[in-house]
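>>> Quick check, what structure comes out for this input:
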Amino acid sequence: MDDAAGPATRAEHGTRGDGPVRGAKMPRWYVTLFASDAMERFGFYGLQAILVLYAAAPAERGGLGLAMTDAAALFGAWIGLMFMLSLVGGWVGDRWLGNRTALFAGSAVNVAGYLLLSIPAGWTAAVALPLLAIGGAVYKPNHQAMINRMFGGSRSREAGISLMYVASQISALLAPLIAGYLGERVSWHLAFLTIALVLLATTIQLRLTAGQFGGVGTTAIRPLDTAERRATVRRLVLSCLAIVVVLAGLAIAGLLNATVAIGAIGLLSVVTPIVCYVRLRGDPALGPDDRRRLTFFLFVYLGSALFWMIVAHAASLLNLFARDHVDLDVLGFVLPASWLQAATPLFILLLAPVIASVLPRWGGRNNVGTKFSAGLFLVGSGFLVMSVATSLVTDGGDKISPWWMVVVYLTHACGEVIIAAVTISAAADVLPAGFLGRTLGMLWLFAGLGGGIGSGVVRLNTVMPEPLYYSLLGSVAILCGLAFWAGRRALTRGLS
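Take a look at the predicted model:
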């Protein structure tokens, strides 16, 4: 999801605004941001590919030794926390550090997180994963802000952002292949160290190329005044003290464990978007029509949360299923289970141009409801396929063909291209321009809501048969898709 920071003045950019597509040579600042995003995404998708496998691996094999349900819930809780903190990360760049400075800080925090994961000690993961959530939450919104500020009103901005999206999919394709092989076949900690070195390279790059940005993002656009700074420090200190007190109380009571921590983060990622949505809707600067559109857009937010909750299963339960129940022997070479995570970005790279050419003409006037119904129907159908696949697994240890998983990931890829495009596009027209950042930021929060709910939902997999679990989730997605189709005209009127 790409957050628009709004147009900037030509004076801020100098001659850089014409971007990478119209000229024969890419501007140096664009090359820097392009490479930085590709390497940061390599870290994110590498972690996504192996986190649940590392968490579920026994301690004697270098893993965390978590129960399968905790390992599956861990990814949803982690990504929910990162998305939840993204609004704060954007605020850090806008009001405190400046976007470019925050970009560098987020990258540096990511390096520290991956270095901690590379240390073969279980306690380091408890520190590293929150650090990686903070680093990602600070890095991503400020990277998006820098792209928009450097392009300004340039006609090349949309093409430049699209090109970066392609780069992120290439990283998503390569990261599972490299990190997955190192983690599953050599050492989990070597995989994390490799990611740390890649992130260290982009951190050094950002530091050495600071002059390319001409001072843009060095300081906050609207810096905190003295009173705001004091209030912020006070809230931060009080929040940290509250967290320490709660953790100490849980430790004394003997309740401080992975299950409790994952559950607490999941609960927080559910409460936060609800509170932020209510506060946004109650903003006195909004008029009756604005609130009406935002009320109807809540259905889009919730549908998006459902979609991302289901897609997040790829890095949790589906990854574990591939490890245990899929025949990964291809011509005598046994594929690492994490390599199947590369299927979705590969399909996105292949299909995105086709879908992009069709999408603008699809759905007519009622395009939001129509396209959303298609996206949910696709991801729901994929889980119905998964239900059939799990029913074929026998107690005798027979394994199924990887093509079952490939079909599931194909539906995820098609649904992702549709859902991501329609939500970002529709969000731009819900509220006045001054609220665009917050409207788009809510998409991050509701994606986090999906992760938070998913961290609890995956536990149902242990109390019901797997075919029933996947068929229920798939049916819910399809029914919600049908609801969007039935209400497409009402949604169009509500958003107009």
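>>> Only C-alpha atoms from now on, for both contacts and neighbour counts.
Noted.
>>> distance of Leu328 from Gly122?
29 Å (CA to CA, to the nearest Å).
>>> Show me which of the two is the more surrounded one.
In terms of neighbours (other CA atoms under 10 Å), Leu328 is the more surrounded of Leu328 and Gly122; the figures are 21 against 16.
>>> Could you look up the SS state of the residue located most distally from the centre of the chain?
For the chain, the largest distance from the centre (CA atoms, centre = their mean) belongs to Gly396, which lies 37.2 Å off. Classification of Gly396 using DSSP: H, G, I helix; E, B strand; the rest coil returns coil.
>>> how far away is it from Ile170?
38 Å.
>>> How about Arg185?
Relative to Ile170, and taking CA to CA, Arg185 is found at 22 Å.
>>> Check His325 too.
Between His325 and Ile170 the computed distance is 27 Å (CA to CA).
>>> I'd like the structure of this one too, to check against the first:
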Amino acid sequence: MSDYNRQKIVESVPQKGFFGHPKGLFTLFFTEFWERFSYYGMRAILVFYMYYEVSKGGLGLDEPTALAIMSIYGSLVYMSGIIGGWMADRLFGTSRAVFYGGILIMLGHIALSIPGSMAMFFVSMVLIVLGTGLLKPNVSSVVGDIYSLEDNRRDAGFSIFYMGINLGGFLAPLIVGTVGMNYNFHLGFALAAVGMFLGLLVFVFTKKKNLGLAGTYVSNPLSADEKKKVYPRIGLGAVVIAILVAVGIPTGLLTFDSFIALVGILGIGLPIIYFTVMYRSPKTTEVERSRIIAYIPLFIASVMFWAIQEQGSTILANYADKRTQLDFMGLDISPAWFQSLNPLFIIFFAPVFAWLWVKLGDRQPSVPQKFSLGLLFAGLSFLVILLPAYLGGTDSLVNPLWLVLSYFIVVLGELCLSPVGLSATTKLAPAAFSAQTMSLWFLANAAAQAINAQIVKFYTPETEMMYFGVIGAAAIVLSIILFILSPKIQKFMKGVR
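Alright, predicted model coming up:
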């Protein structure tokens, strides 16, 4: 997108109207609030739905398989952002991508709400994966469009937006989790579908007035000749995938283990391809190439961070269900409720961090330094959760406050890294790859969960201390290395802070 078009977009958006921020932030805040309500509501009960017995309304899968599927599913959700980012950049813009994605997500939750076979379960997963790939990276990209690059409100705006994400994430496990765990899993999934429907209503009825031209520009549209080549290739690719699946499953070549390995390869390989293509593109300037180099260590750090944070819905969810004392102080705690801790802490502390960055101004830590702090807290959160086993063994139930403390510490890291990473991505992105670079940011989460799918099988109550200790220590070591390299990385960012 040219600087001229970027300026036209900013001028078309009312710049005051939502807590001192552009009015479009209202539309994006509540669209993402309801989308996250639907996603985190579904995710709060999904792992339990998979491994609970059929007599209890579940699918009856064994626990290691259910944990691996959760990680693979999470990886594919974020990996599909490549498709969504490419379509927004080359075909129809970010606004339409958000709308189409919301429809697919809603249909996916509706499919989950229908009692049926494993086939219906996997149909819902495909719909939600594709829908989230269209919506998730592009709604964040539109947030970047409504601010000028020099606007000091930008980081604070992303923090407010991030607070909206987590407000939906906080309420969803309490509402959807309670209904799904205490009454019926499918009724819980239906509530998630309603949430996405409400998000679509907010977006459709307020975008014209609040967003102006934001999301309407196609930053790098396909030429007529390119369209003639691309559409047949997409169709051919779909046919090839269908044939490979149809042949692979009956012959035993496509098994669950081989699929996990394939996703792991994609999780690591796709970011490498993305960085290479953007760096070598003739549409990328010398300054933008330098910023891509600076982005690489930030990407690696975010992979390590999300590998720990995303285990809140897998290993720590299982820990809450199997290892935690759920009858506590006269309260019967649902294991799904622990999924609300992360967003609850963010709701309280996101405004504090937003205020802190604005208050510090030019004296605030650099982006690489904030990332190193995020990694440090992530590592500490895993070292904390190994202490109960060290102090009391692996046979007794753990006081739930240990789990609360672990979630709290990782949130401190998340607030140092995630909203800052969103903002930095929009500023470091090459102009011709704006939406796709946001997809690359979410690929860090995809890579992390692809790695998690490989390592969650090593977790057992007996290996608990070793599991949390090795991963936590690795994150702390990486945070120290990143902090040391921060001044060098900052130079490659060419003025971006």
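>>> okay, Arg185 and Ile170 of structure 1: which has more neighbours?
More crowded of Arg185 of structure 1 and Ile170, by other CA under 10 Å: Ile170, with 19 against 12.
>>> surely that one meets Thr344?
No: taking contacts as CA atoms under 8 Å, Ile170 of structure 1 lies outside contact range of Thr344: 10.8 Å.
>>> Which residue in structure 1 aligns with Leu167 of structure 2?
Using TM-score structural alignment, the partner of Leu167 of structure 2 in structure 1 is Ile170.
>>> Skip the chain neighbours and tell me the closest residue to its match.
Pro345 (7.1 Å; CA to CA, 6 or more residues apart in numbering).
>>> buried set for the host helix or strand of that neighbour?
Element membership for Pro345 of structure 1 (DSSP states H and E) is helix 343-358. Counting neighbours by 16 or more other CA atoms under 10 Å, one finds that the buried residues in helix 343-358 of structure 1 are 343-349, 352.
>>> which one of those residues sits closest to Tyr30 of structure 1?
Nearest to Tyr30 of structure 1, judged by CA to CA, of the buried residues of helix 343-358 of structure 1 is Leu349 at 21.2 Å.
>>> Please identify the residue in structure 2 that aligns with that closest one.
Here Leu349 of structure 1 is matched to Ile347 in structure 2, going by TM-score structural alignment.
>>> Relative to Met70 of structure 2, how far out is its match?
25 Å.
>>> try Val404 of structure 2
Taken as CA to CA, the span from Val404 of structure 2 to Met70 of structure 2 is 22 Å.
>>> Neighbour count for those two, which is higher?
More crowded of Val404 of structure 2 and Met70, by other CA under 10 Å: Met70, with 23 against 15.
>>> residue contacts, the more buried one?
46-47, 313-314, 453 (CA atoms under 8 Å, 6 or more residues apart in numbering).
>>> same thing but 10 Å
43, 46-47, 50, 64, 76, 310-311, 313-314, 449, 452-453 (CA atoms under 10 Å, 6 or more residues apart in numbering).
>>> tally of neighbours for Met163 of structure 2?
Met163 of structure 2: 25 neighbours (other CA under 10 Å).
>>> ditto for Leu460 of structure 1
For Leu460 of structure 1, using other CA under 10 Å, the count is 12.
>>> Before I go, just wanted to say thanks for your time.
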